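Enquirer: Kindly return the folded structure for what I paste below:
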Amino acid sequence: MGDKANAHPGAAGRAVTADHPASVRNVVLVGHSGSGKTTLVEALALTAGAVNRAGRVEDGGTVSDYDEIEHRQQRSVQLSLVPVAWDGYKINILDTPGYADFVGELRAGLRAADAALFVVSAADGVDGSTRMVWEECAAVGMPRAIVVTHLEAARADFDEMTRVCAETFGGDDPDAVLPLYLPLHGDPAPDGHAPVTGLIGLLSQRLFDYASGERKESEPGPEQLPLLAEARNRLIEGIIAESEDESLMDRYLGGEEIDVKTLVDDLERAVARGAFHPVLAAAPAADGARQGLGTVELLELVTGGFPTPLERPTPAVYTTRGASRPPVDCDPDGPLVAEVVKTASDPYVGRVSLVRVFSGTLRPDETVHVSGHGLADRAHANGDGDRRNGDRQAALDPHDLYDLHEADERVGALTAPFGKQQRSLAQCVAGDLACVAKLHRAETGDTLSAKDDPLLMEPWDMPDPLLPLAIQAHSKADEDKLSQGLSRLVAEDPTMRLEQNPDTHQVVLWCLGEAHADVALERLRSRYGVQVDVIPHKVSLRETFAGRSAGRGRHVKQSGGHGQFAICEIEVEPLPGGSGIEFVDKVVGGAVPRQFIPSVEKGIRAQAAKGVAAGYPLIDIRVTLLDGKAHSVDSSDAAFQTAGALALREAAGDATIHLLEPVVEVQVLIGDDDVGSVMSDLSGRRGRVVGTEQAPGGRTLVRAEVPEIEIGRYAVDLRSLSHGTARFSRAYARHEPMPAHLSERIREQAQDTT
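Expert: Down below sits the predicted model:
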């Protein structure tokens, strides 16, 4: 690294292609919002010749142009792909949003990539969310390197930032996180800050000067070599410690000078294994410059040190019936196995799917089998999967998902994105990525395979959306388009969940945070022409009797011809939570004819569904039919249904009715320093902490039970409380009586609306 020639094939004006997995590198950029990821992508594209000196592609846009929402919000909100060519390799650069609300886009980028480039700002340091992503990558052995940006900032200090990275990312082995180059500073500015104008390679001991706008290589001056000695020796020791050649350490300790080529080869192997994590520096090109500082070194690291798709394991695959299959190899001639990692809508092309091919070769106009994990979508649509409403929970076999989402579809054009352009591709081989047009039935996370050998890939982890957004159409015209717009929105973004709550009759869009919700509403408006209003989110309350009560339902009417006659007497008593409604017949002597007893029950259950106090479903009671009267001519099914309902209402009028609120089990994973704040906040939400336990990485898992009505915005509040480092999950536990003052307020609100 650092000794290769400057010559490189430009990619401007044509699509970058790959004919074999060995010539492909897939790298995802990770870092907090504002760390400079998108700027770095553009600088790499400029150095690789994908754009001109003004940073523009042929259509006048930049390589990162895509979403108008990103331009308005001045931040990335979605995953974008920029393919460039360098030294005979195709590099797929995946730029991810840094804001926590769009972590789903980050997870998609991690799925599609074989290595990660962590972008850290020298001015801002490393935030907690970046540390968490590093740990995720470490858990799966993904190779990682670190790029320090914003070196032009007045308080930027590369040496200090390198130390912080080693301390933060190195864990028990800080010598596995070391710089490959040291910055070369120019003359100090009037404010005393000396700009970085070049780099000095620690292994090659060569100077790379970017001051002129193009990288120029030279020998360092004699006064500079002593400054390199300590850092160079530490780097060599770090490389040797991770070397697969066990004799190398003995030779080094014996005083032998290890040649640079051996060190570079060992370094590249250690990086590809995920055992060593080099730190580099980068800065965008100045106006009119051809190369940004450190961009050549980065491209050399990616092509020389990051693994090929052949070296990374592929996700597990199954048949569409759930049977295990041997792992597929990254072989262009193997069976087709590809995955949709992102879905977007183009106003001219329609649906565009970003696809990673793991095996086989994908070609235009061929028919493929689309299979996906559709169980969650169907469950949420009909309410069965709503974890917050236990009385509707269905027992679902995990293998049922393999029957739910399958179709054969013809592949449209294959393209490589360059800004707003889509450049045609003849094929996409195993290990590569491409955009596929008009896969109308494919959604994010779906598998594409041969139609005669349908397969399904193991899904990747996605965060559960926990911020509810209740919406309604703004007008009748919007109402006609709302369903289709929402279905397309959810198909594009698997971190968004749509719920049509049968209890509250609300349409709820579950999001990851406020920014995520804002983008969803904007996409509904701008892409699908649907204007919606946000309304207060309601939780599914219930009612129950606090004690025994009796009621008499009398429905007697005579208005000429056949009349209506039905009388029934009932007793109501509360049951334990989760019992539902139990109906008992204790009528003797035929006071209520046998054919009308089901009518009484039907009327009682219909009234219970409507509620008896504030309009919420009545649950957990036993209703006993004790007595009644009938008429040989005027009694009917409808009359006894009405009498049953009247009896239940009368019993409620003489009893204390409790309003029940849903209580959820909450698990919060938080840093040890924030445990006290989180527990105090949960208590302020009427929560009960039921336990804590230590978790790896200096974190604590707090388990609590909290009324759902109190945690509607907990996804937002917890992020603020923990500076974005905490995670939480929730699951329905049960319904419990609501405090009297809250219950009374809701009853008054219900009366005001009737």
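
Enquirer: From here on, just use CA atoms for contacts and neighbour counts.
Expert: OK.

Enquirer: can you tell me which residues contact the closest residue to residue 711 other than its chain neighbours?
Expert: Leaving aside its sequence neighbours, residue 711 sits nearest to residue 685 (Cα to Cα, 6 or more residues apart in numbering; 7.4 Å). Taking Cα atoms under 8 Å, 6 or more residues apart in numbering, we find residue 685 in contact with 706-707, 710-711.

Enquirer: how about this one, so we can line them up?
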Amino acid sequence: MGDKANTRIGAAGRAATADRPSSIRNVVLVGHSGSGKTTLVEALALTAGAVNRAGRVEDGSTLSDHDEIEHRRQRSVQLSLVPLEWAGCKVNLLDAPGYADFVGELRAGLRAADAALFVVSAAQEADAVPGSTRLLWEECAAVGMPRAIVVTHLDTARTDFDRLTRVCGEALGGDDPDAVLPLYLPVLGPETPDGHAPATGLVGLLTRKVFDYSTGERKENPPDDAQLPLIEDARNRLIEGIIAESEDETLMDRYVGGEDIDLKSLVEDLERAVARGTFHPVLAAAPAAPGGRQGLGTVELLDLITRGFPTPLERPAPEVTTPQGAPRPALACDPDGPLAAEVVKTSSDPYVGRVSLVRVFSGTLRPDETVHVSGHGLAGRGHEDHDVDERVGALFAPFGKQQHPMSHCVAGDLACVARLSRAETGDTLSDKDDPLLMAPWTMPDPQLPLAIRARGKADEDKLSQGLARLAAEDPTLRLEQNQDTRQVVLWCLGEAHLDVALERLRTRYGVQVDAVPHEVALRETFAAPATARGRHVKQSGGHGQYAICDIRVEPLPPGSGVEFADEVVGGAVPRQFVPSVEKGVRAQAARGVATGYPLVDIRVTLVDGKAHSVDSSDAAFQTAGALALREAASGTPVSLLEPVAEVRVLVPDEYVGPVMSDLSGRRGRVVGTEQAGPGRTLVRAEVPELEIDRYAVDLRSLSHGTGRFDRVHVRHEPMPPHLAEKVREEKRAQSAR
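Expert: A predicted model of the protein is given here:
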């Protein structure tokens, strides 16, 4: 797999700086919440000598001590980097959250990595490979990312490793279940009183060697006579799976003909197939026994990462253009090439300030140099685009609460960068004299709204800056200043995402906010034609006010807005005051005439009026125009209009019926369905936005985490009378308070 001797390793197994891409492996851990990803990272760190037997680094902290929010919630909520050293390679392990609300962090991990470890828990055998994990597997397959599967929690009673690997093959192998096969089988120890036989070691299917982990230290033993027959079927299937992926087309014929294929050829073909992403080995792993240093399968897993997973040299870099969009040649993973790096995560440190986790795709990043920061095209979500020069601060590799300095970061490596005050997640760092912009990765669109307001005056002063910092950390957040409802709205991916965002506002940025009911922007319109007079006449000494105008109001088709026409004859309203009447009418329409929502889809015609040679004025006729519109509404039914969105729901075929039924229950109209790939259907419907405020949460429950949706506003429609009356009652109650 290339030169592995060019990594400088610090004390306690720290991989601080790599000099060549060939000595780097970038791996993201993927799996549902509770599958054991973080525990696995800690077990690998212990085996690599990066932590002591108590699982602690030099300062006494653990690898998971770096985030207080994760500590309190006992759940990973952000992407974290743990660099290790193994077999002369620097291994960057990216531990991604498993909960669906933090899929943005996972997507960032997929962007930064060159291979993925899918972690499956044997404790959840009934749903060992949930639908959300299958979707992520398909995403990796679409870009050809190499994948392996790690089975955890083998110490759980009544687990069946053989059955679990078959489930993984059927769920993830697609048309070729034989592309998902185990490399090792667990060796079971004596049964416990509850009838469970724990795994104490592994037997290598290719080598037929037994590795005993029962003492916490890996020991190699020959197999006994009882074990050999048990592994032959699995061994033969593995060999056939490897040969099927071999570039040597004669190998299968030789094997079928009875030739014993040498182990070296099989291992080389296996490593090539894994690196290409066409074969996906299954391994088992568990933490070390108390007092031990090596957990079950951790050595085998690290060997697979360093020998079977690709180097950054073997993975294509993202496409690049100039910041203006002009195409540029494809990047090569060359430390001497032009600098091109990407911010894959942004966080805040109480002592360092803003910290950017950066993946370098080309060139070499060094401390104290000036780089160009190019923005990311998420202005619609409240994230400012950037096109500025910034000075890079210190480079370091995180390790729990510790920060290990890096002298440089070559192409293919990852590093944390201090004091990039303008760079946000998704931004590109490049040479200031040759700016580049990388094609962004796909970000999920947040669909769960939360309206907030500052708790006090001090919080109000800090809210804007706190929200800006929050947005810089998390590109899956969308900030909205709704002009119709005058609410500040945070759009999130789910309730957990929302809770974490509020907690970060409070604990990191000292901003206390209160959640308030999210308002949907309704509209008003006239249900029938009306006429009215606006009379504004006042005389209180000195200059008076005099303006009278007669108007006719007619409803218009949806989407017409507010039209104004002038039919005054004979100069009853002087020409200079006609625009004043229109201004007053439009101002009142924006404020509403019945419930405070904007008035739309009407034509207001000025038909007559009166003026005074001395007391008439622009302000007087504005007031008269507004009074006339209010008077017209007082004697005519005013309808409430609600926004309707086109909702596109993508779900597995088995959930189409429940989804369509649920949408109908939300006053939705299903307008069509279509196939969207094998086993998946796109359902299109038009649904009032009042009914889908929490649809992001409800769809996840309905589809077991496999459904996705987006929505686009299409129009406003009349609200059902009973719902409109309910809104009017709420408005009257608010006015009375």
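
Enquirer: quick revisit: please pull up the equivalent of the residue nearest to residue 711 of the first structure in the second structure.
Expert: Mapped onto the second structure by TM-score structural alignment, residue 685 of the first structure lines up with residue 666.

Enquirer: try residue 538 of the first structure
Expert: With TM-score structural alignment as the criterion, residue 538 of the first structure matches residue 519.

Enquirer: Number of residues surrounding the closest residue to that match other than its chain neighbours?
Expert: Distances taken as Cα to Cα, 6+ apart put residue 485 closest to residue 519 of the second structure, at 6.5 Å, once the chain neighbours are dropped. When neighbours are defined as other Cα atoms under 10 Å, residue 485 of the second structure has 15 of them.

Enquirer: wait, residue 485 of the second structure sits on residue 522?
Expert: No - counting by Cα atoms under 8 Å, residue 485 of the second structure sits too far from residue 522 to count as a contact (9.0 Å).

Enquirer: which residues of the stretch 251-400 of the first structure fall in strands?
Expert: For the stretch 251-400 of the first structure, the strands defined by DSSP state E, counting those that start in this stretch occupy 277-281, 317-319, 337-346, 350-359, 361-362, 367-371.

Enquirer: which residues in the second structure does the first one match up with?
Expert: Under TM-score structural alignment, strand 277-281 of the first structure corresponds to residues 280-284 of the second structure.

Enquirer: Please apply the same query to stretch 180-198 of the first structure.
Expert: Residue span in the second structure matched to stretch 180-198 of the first structure, by TM-score structural alignment: 183-201.

Enquirer: Endpoint to endpoint, that stretch covers what distance?
Expert: 13 Å (Cα to Cα, to the nearest Å).

Enquirer: got a list of what residue 620 of the first structure touches?
Expert: Residue 620 of the first structure neighbours (Cα under 8 Å, 6+ apart): 544, 574-582.

Enquirer: repeat that with 7 Å
Expert: 544, 574-581 (Cα atoms under 7 Å, 6 or more residues apart in numbering).

Enquirer: Now which residue in the second structure aligns to it?
Expert: Match for residue 620 of the first structure (TM-score structural alignment): residue 601.

Enquirer: repeat for residue 636 of the first structure
Expert: Match for residue 636 of the first structure (TM-score structural alignment): residue 617.

Enquirer: Quick check: that match vs residue 582 of the second structure, distance?
Expert: 14 Å.

Enquirer: Tell me which of these two has more neighbours.
Expert: Comparing residue 617 of the second structure with residue 582 by other Cα under 10 Å, the one with more neighbours is residue 582, at 22 against 18.

Enquirer: What's the separation between that one and residue 608 of the second structure?
Expert: Distance from residue 582 of the second structure to residue 608 of the second structure, by Cα to Cα: 13 Å.

Enquirer: Over to residue 719 of the second structure?
Expert: For residue 719 of the second structure relative to residue 608 of the second structure (Cα to Cα), the value is 34 Å.

Enquirer: Tell me which residue is most central in the second structure.
Expert: residue 104 (1.8 Å; Cα atoms, centre = their mean).

Enquirer: what's around residue 724 of the second structure, how many residues?
Expert: With other Cα under 10 Å as criterion, residue 724 of the second structure counts 16.

Enquirer: do residue 726 of the first structure as well
Expert: When counting by other Cα under 10 Å, one arrives at 23 neighbours for residue 726 of the first structure.
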